[in-house]
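>>> this one's sequence-less:
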């Protein structure tokens, strides 16, 4: 598991390319305020918008997640722990005034970019 990519995954890169193509500039792997052990996949600091691209297997997508048969109890615990950490991170960011968007790796990058762009503009227009 340590050899698996934690950043710059293909779905994340596809979304970043689409956002960049639209002229949106962002920071990559920025630390979550108040928790230096967690990072945001994509961060728009001016709008305080955090974007995550979650893997279907590791984060338990209801559509694509396939439960392993070997060592199933441990994998159930692992996926549940990942989901708990995601919720905790969302709460930490919200309490710091950030908005969070999460996308599954199977979502179309252009559709995800549409939602990011819309939320970004909403956040900036609020002032």
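Perfect, I can see it now. What you see is a predicted model, and the numbers here were worked out from it, not measured in a lab.
>>> drop to CA atoms for contacts and neighbour counts, all remaining ones
Will do.
>>> residue ranges of the helices in this protein, please?
With helices called from DSSP state H, the chain shows them at 10-21, 56-59, 72-95, 109-126.
>>> this is the comparison structure:
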């Protein structure tokens, strides 16, 4: 699993390119902010996480692997729990947290970008 890309994924790059095209500037994967948000607007305290349908267990699009089911159930469950904990902690610290599913980026890209832009105004 060490070969699994956690930064610079296609959905992240797609969103990043569009934000740059609109001259909206941001940081990526800051290690100083809990959860290492995929996209970060530090001054506005906005953290954007782009969640993979598989690794974060999208309830509508996650497909359980056929082998080693016990392992995968536990793994995805831990990931979901961590996501909730990170989101809650950041919000308690005054951050706005936006979570976007990978599927939503591919199926409704403009709406995904609009969610981010709305928070920036």
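Received it, and whenever you're ready, just let me know what you need. All figures in this text were calculated on a predicted structure; none of them were measured in a lab.
>>> Now the TM-score, please.
Overlay of the two chains. TM-score (TM-score structural alignment, normalised by the length of structure 2): 0.92; 118 aligned residues with a Cα RMSD of 1.2 Å.
>>> Of all the helices of structure 1, which one comes closest to residue 48 of structure 1?
helix 109-126 (7.7 Å; Cα to Cα).
>>> buried stuff in the closest one?
109, 112-113, 116, 119-120, 123 (16 or more other Cα atoms under 10 Å).
>>> By residue count, which strand of structure 1 is the longest?
strand 35-44 (DSSP state E).
>>> Contacts for that one next, please.
7, 12, 16, 25-32, 49-53, 89, 120 (Cα atoms under 8 Å, 6 or more residues apart in numbering).
>>> PyMOL command for the buried members of those?
Those of these that count as buried under 16+ other Cα under 10 Å are selected in PyMOL with:
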select buried, resi 12+16+26+28+30+32+49+50+51+52+53+89+120
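>>> what's the closest non-adjacent residue to the spatially most central residue of structure 1?
Closest to where the C-alpha atoms of structure 1 average out (Cα atoms, centre = their mean) is residue 52, at 1.0 Å. In this structure, residue 52 of structure 1 finds its nearest non-sequential neighbour in residue 102, 4.7 Å apart by Cα to Cα, 6 or more residues apart in numbering.
>>> Show me what the one you found lines up with in structure 2.
Aligned against structure 2 by TM-score structural alignment, residue 102 of structure 1 finds its counterpart in residue 99.
>>> Its match: how many residues sit nearby?
Residues lying near residue 99 of structure 2 (other Cα atoms under 10 Å) number 17.
>>> so it makes contact with residue 48?
Yes - with contact defined as Cα atoms under 8 Å, residue 99 of structure 2 counts as touching residue 48 (5.9 Å).
>>> Next up, the contacts around residue 25 of structure 1.
19, 44.
>>> rerun that using 10 Å as the cut-off
16, 19, 42-45 (Cα atoms under 10 Å, 6 or more residues apart in numbering).
>>> Could you check how far the residue nearest to residue 52 of structure 1 is from residue 74 of structure 1?
25 Å (Cα to Cα, to the nearest Å).
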